[in-house]
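Asker: The following comprises the amino acid sequence and a computationally predicted model.
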Amino acid sequence: MKKVAKNIGASFLNQMVNIITNFILPPLIIGTYGSQVNGLVTTIKQLMSYIRLVGAGISIATNHSLYKPLADKDYHRTSGMLNAANSMFNKAGTLFTVLALITSFIYPTFIKGTLDYTLVVILIIVMSIEGASEFFVVGKYKSLLYADQKSYITSLVQTFGIVLSFIFTYILILQQANIVLVLLAASLLYVVRIVFLTTYVRRNYSYLNPKTPPIMSAVEKRNDAFIHQLTGLAILSSQAIVLSIFVGLEAASLYAVYNVVFSGLYSICSQVVSSVAPFLGRTKALDNNIKLRKQFNLVEFSYNLVMSYIYSVCTIMIIPFITIYVGNADINYIDYGVASLFLLFSFFNTIRLPAQYMISVAGHFKETKIKAVIEASISIVLQVVLVNFYGIYGVLIGTAIAIGWRCFDIILYTNKYIISQANKLSLIRMVKIPVVTLILIIINYAFINNEVTTFREWFLLALINSFYSIMTIVLVNIIIERKMFFKTFNFLLKKVF
């Protein structure tokens, strides 16, 4: 439990720092350089996510393969598997660099906007530096630490890199430095995390032998894992790109502002689940199915409590936040339709995380890849078709339909083929979240004044809604899952607090 607490704590710190920095920077970029530059930066980040796909699957496959040798303290096999992963990461890094250069010259010819072609080319090259470092150095170490239940080390190092990068970025923007210099400094300073990760691994894993022959079975599932990475990015990283091509960079900026909030919430939820996933993976590797079922239900129920709180409060607070957050920008960012559609697809994308991680730790990549491809295909086709009729709404509707279908598919598959239990509990837990949200909406609009003009007022309103949300969550869970609620509460008191 100490490692679980460390992983969750470090992940939470990392995500909070990441969210805070991501909240602060977009308004500064919009105010200093305009909405088109903000939309461009967001789009390039998503382009980099796509290009990173050349290495997709290596980390996931390596994580899955390392669970057992690390648990058995088989140092020779661990070294061989890590060397195999390192070889694949280096090849992927070379391909990533080539693709990033090619993209930098081609993509600027497609976007709608008034930005200079040369500026876009340089920005893409500059923002690819961070991605290259992931392949050549960071990737193998992250896989090792994750599989060894020490993801907190990676999280802390990443947090340091984010803070250092943010400080210099913030100063340069206030000085109205050239946007190329701003992003170059951010990329280079974030890369310093390489030094810390390398030092830690060399000191604490001295048994690793770079001369051990690579055991390629460690990455034999990388192609199937790659499909899952590809489809996930195709869905979420295609939105800003589609908007920049079919609507314009200002629409991409509108998307980016709301995405700051919801990607932050997703990151928190994902990090919480991924912090626990290595322990589920080890239990699965040791073939202890009864224990695995108990652990998964505890994780799913606890996660559902967190989700109920986050999405009920977020539903109420999103528009007041955007109103204060953007201020008097060069375009209108207040849009209830965009907020509602973001809430919908983000809910489906986040509620499925415990089941999705179980598929990963169980190594069921091949068995589920067809459904993942169908999900991505539905999303992209609907986005491209509907954007021509409904603009940004069409992109979000297409995403919500695809993710909603796949959400149910993932949960049903995990319960049937990995956990070996009925779907009833998972579906009931899913329904509890909109129930809690609806009750909070009624309470809020019946008794609370939602008009705020400052972040101080917004924070006080968030505290009030948080109180009502927690009380509602407790009441709903006592009514629906009384036994599991008190069992989880007692477990947390005993093991964590």
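Answerer: On my side now, so go ahead. Numbers count the residues shown, from 1 in each chain.

Asker: okay, CA-based contacts and neighbour counts for the rest of this
Answerer: Fine.

Asker: The stretch 1-150 of the chain: strands as residue ranges?
Answerer: Assigned by DSSP state E, counting those that start in this stretch, the strands in the stretch 1-150 of the chain number zero.

Asker: can you pull out the helices in it?
Answerer: 2-33, 35-51, 58-72, 75-106, 117-127, 129-133, 139-147 (DSSP state H, counting those that start in this stretch).

Asker: want to throw those into a markdown table with mean neighbour count and distance to Tyr266?
Answerer: What follows is those, written out as a markdown table (neighbours: other C-alpha atoms under 10 Å; distance: least, C-alpha to C-alpha, whole Å):
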| stretch | mean neighbour count | distance to Tyr266 |
| --- | --- | --- |
| helix 2-33 | 19 | 10 |
| helix 35-51 | 23 | 16 |
| helix 58-72 | 22 | 19 |
| helix 75-106 | 20 | 26 |
| helix 117-127 | 18 | 23 |
| helix 129-133 | 20 | 21 |
| helix 139-147 | 22 | 19 |
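
Asker: this is the other structure I want to compare:
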Amino acid sequence: MRSLNSLRNISYGVGGQLLSNILSFVNRTVFIYTIGISYLGITGLFSNIFSLLSLAELGVGSAISYSLYKPLAEHDIPKIQALMNLYAKSYRLIALIIAVAGLVTCPFIEYIIKDCPDIPYLKVYYLLMLSSTVVSYLFTYKRTIFICDQKAYRDTRNKYFFLILQTILQSVSLLLLGSFTVYLLIATLATFAANLAISYQADKAYPYIREKAATKIDQETKQTIVKNVIAMMMHKISGIIVYSSDNIILSAFLGLEAVGLYSNYYLIMNIITVFLNQIFTAITASVAELYVTGNVEQKREVYHTIYFINFWIVLFCSLSFYFLLNPFVTLWLGEKFLLDNLTVAVLCFYYYNQNMRHTVGTFKNTAGLYWNDRFKPIFESVINIVSSIVLLKFFGIAGVFMGTIVSLMTTSFWVEPFIVYKHVLKMKFRFFLLDYLKYYFFSAVIFGVVFVLNSFVPSGGVIPFIIRCFICLIVPNAMMLIMFRKSKRFKRAVSFLSPVLSKLGPLGRKIKKLGE
């Protein structure tokens, strides 16, 4: 049942994301050619500012979500009601705090943009994006009950319906009106409508959450939530500083054009990142149930199976990005929108190491191990900002992301797996390092082969791009099959993905046969 729910959640997430991504490319193209790259830089910069303001959330959602897994599994309705009531009050307060903080920040917008362009109504645009952020906290807490109850597909279906509708309306409005104001208003209204819809669906599926809690949250649960909120506060601060500071540093030191150039690459890479997030969000509730009911051997087996799948996907994506990003951007927007090769290489290296953390992160979060590495985020944030600013002076845009890599590899890379291996898997940390180095070795070998093959392909043009696509699609996956087809992890991965492979026809049957 766990696998079935996980795969259903993944299917809805990947399907919705695929359609949304196609429309996002259309939307981005229309945006650039109707409004311009400066406005693209504004959206990237303001989004990161609001991510910083969302520090007000302080990990309340994650802490309460963790507390929901057990009562949902045990059908403890009074406790679910109490937790959902607390969630509602918390998010209303958070929305208010973000609104006030956003208004206070508004007068200082021009000071964080180097050579601020003469864009009319800049503060109006800021306020419109602020309203969209504030609205995103209204009713959204109810989507959590679907996610924790292994029914994330219902939330995903709702989210992508409104996201796709928003993207279509925004593209049409740009073509007909060319108005950035209307573009932002559509985003706010779509966010509000999506939250209202999921709230209605949650009330219908779990009618008892509309009722006032008959009992209060017990002292033990309160202490757990408070402890996790304190720990998550530190993680939240670090996460937002690390992931939101890049655009702010680029804007402050290099200007909005640098933000705009990077945002195109971020859009492409984030598409796959969101795919990965969909997969790991979809399996989180199932892993949480395993954590409650499974033994150590089962946890280890599931962990290594998911980690192997994680590695395969991340390796394939990272290689493809390295060889295809610049050729794709050239065909899409033209050479003037390209980043240099060093920056692309750094982005791909960061992407690989960052997304290899998904499996460890999923097991850490479902085990509620927020407190154990509460000091890690402080060091990560400081290292990220200092190293990014220093390296920017020497390497430009690439230096900003080199700094992010430095902060990742000196903190999260080893701290998180150390905790998971100790408290969940009951294994020595050296086994993680051996696994990671082994995967690094295989990645390097496969990268070398793909690099040599791509060196024979001429640059520029549609046909060479298509040839590169085939090389990146076929060679890494074929080499992975050759290297791992006899391993236990491959066989377990095939078994885990069996329902999906069954729908792939002859190809799926061949892969399943290899895993037998």
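Answerer: Structure's in. What do you need? What you are looking at is a predicted structure, and each value in this text was computed from that prediction instead of being measured.

Asker: Please say which position in the second structure Gly113 of the first structure maps to.
Answerer: Aligned by TM-score structural alignment, Gly113 of the first structure pairs with Asp115 of the second structure.

Asker: what's the closest of the helices of the stretch 1-150 of the first structure to Gln356 of the first structure?
Answerer: Minimum separation from Gln356 of the first structure across these (C-alpha to C-alpha) falls at helix 58-72, 12.4 Å.

Asker: From Met233 of the second structure, how far off is Ala56 of the second structure?
Answerer: From Ala56 of the second structure across to Met233 of the second structure, the span is 9 Å (C-alpha to C-alpha, to the nearest Å).

Asker: Check Phe484 of the second structure too.
Answerer: According to C-alpha to C-alpha, Phe484 of the second structure stands 40 Å off from Met233 of the second structure.

Asker: Quick check: which element contains the closest residue in space to Val361 of the first structure that isn't next to it in sequence?
Answerer: The spatially closest residue to Val361 of the first structure, leaving aside those adjacent along the chain, is Gly281, at 4.8 Å (C-alpha to C-alpha, 6 or more residues apart in numbering). Element membership of Gly281 of the first structure, judged by DSSP states H and E, is helix 249-285.

Asker: now Ala493 of the second structure
Answerer: If you go by DSSP H and E, Ala493 of the second structure is part of helix 488-496.

Asker: Let me know the next secondary structure element after that helix.
Answerer: Next along from helix 488-496 of the second structure, by DSSP H and E: helix 498-501.

Asker: That next one vs the first structure, mean deviation?
Answerer: Once the two models are superposed, helix 498-501 of the second structure sits on average 5.8 Å from its counterpart in the first structure (mean C-alpha distance after the TM-score superposition for the first structure).

Asker: buried stuff in that helix?
Answerer: 498, 500-501 (16 or more other C-alpha atoms under 10 Å).

Asker: Show residues contacting stretch 81-89 of the first structure.
Answerer: 55, 58-59, 62, 65-66, 135-136, 139-140, 144, 210, 212-219 (C-alpha atoms under 8 Å, 6 or more residues apart in numbering).

Asker: cool, stretch 302-314 of the second structure as well?
Answerer: 352, 355-356, 358-359, 363, 439, 480, 489-490, 492-493, 496.

Asker: Tell me roughly how far that stretch lies from the first structure on average.
Answerer: Looks like 1.7 Å for stretch 302-314 of the second structure (mean C-alpha distance after the TM-score superposition for the first structure).

Asker: In the first structure, what range does that stretch match?
Answerer: Residue span in the first structure matched to stretch 302-314 of the second structure, by TM-score structural alignment: 295-307.

Asker: what packs against the helix holding Gly281 of the first structure?
Answerer: Under the contact criterion of 3 or more C-alpha pairs under 8 Å, 6 or more residues apart in numbering; DSSP states H and E, helix 249-285 of the first structure touches helix 2-33, helix 35-51, helix 58-72, helix 239-246, helix 289-326, helix 336-351, helix 353-362.

Asker: and with 6 Å instead?
Answerer: In terms of contacts (3 or more C-alpha pairs under 6 Å, 6 or more residues apart in numbering; DSSP states H and E), helix 249-285 of the first structure is packed against helix 2-33, helix 35-51, helix 239-246.

Asker: what's the matching range in the second structure for the last one?
Answerer: Right, the one you point to is helix 239-246 of the first structure. Under TM-score structural alignment, the match for helix 239-246 of the first structure is residues 246-253.

Asker: That stretch against the first structure, how far on average?
Answerer: Stretch 246-253 of the second structure sits 0.8 Å off on average (mean C-alpha distance after the TM-score superposition for the first structure).

Asker: hang on, isn't Leu392 of the second structure packed against Gly399?
Answerer: Yes. Assessed by C-alpha atoms under 6 Å, Leu392 of the second structure is found in contact with Gly399 at 4.2 Å.

Asker: Find the residues that touch each one of these two.
Answerer: Counting by C-alpha atoms under 6 Å, 6 or more residues apart in numbering, Leu392 of the second structure and Gly399 have no common neighbour.

Asker: circling back: in the contacts of stretch 302-314 of the second structure, which residue is surrounded by the most others?
Answerer: With neighbours taken as other C-alpha atoms under 10 Å, the top of these is Phe363, carrying 24 neighbours.

Asker: Quick one: map that residue onto the first structure.
Answerer: With TM-score structural alignment as the criterion, the equivalent of Phe363 of the second structure in the first structure is Met358.

Asker: The closest residue to its match other than its chain neighbours and Glu375 of the first structure: what is the separation?
Answerer: Spatial nearest neighbour of Met358 of the first structure, excluding adjacent residues (C-alpha to C-alpha, 6+ apart): Thr414 at 6.9 Å. Counting by C-alpha to C-alpha, the gap from Thr414 of the first structure to Glu375 of the first structure is 17 Å.
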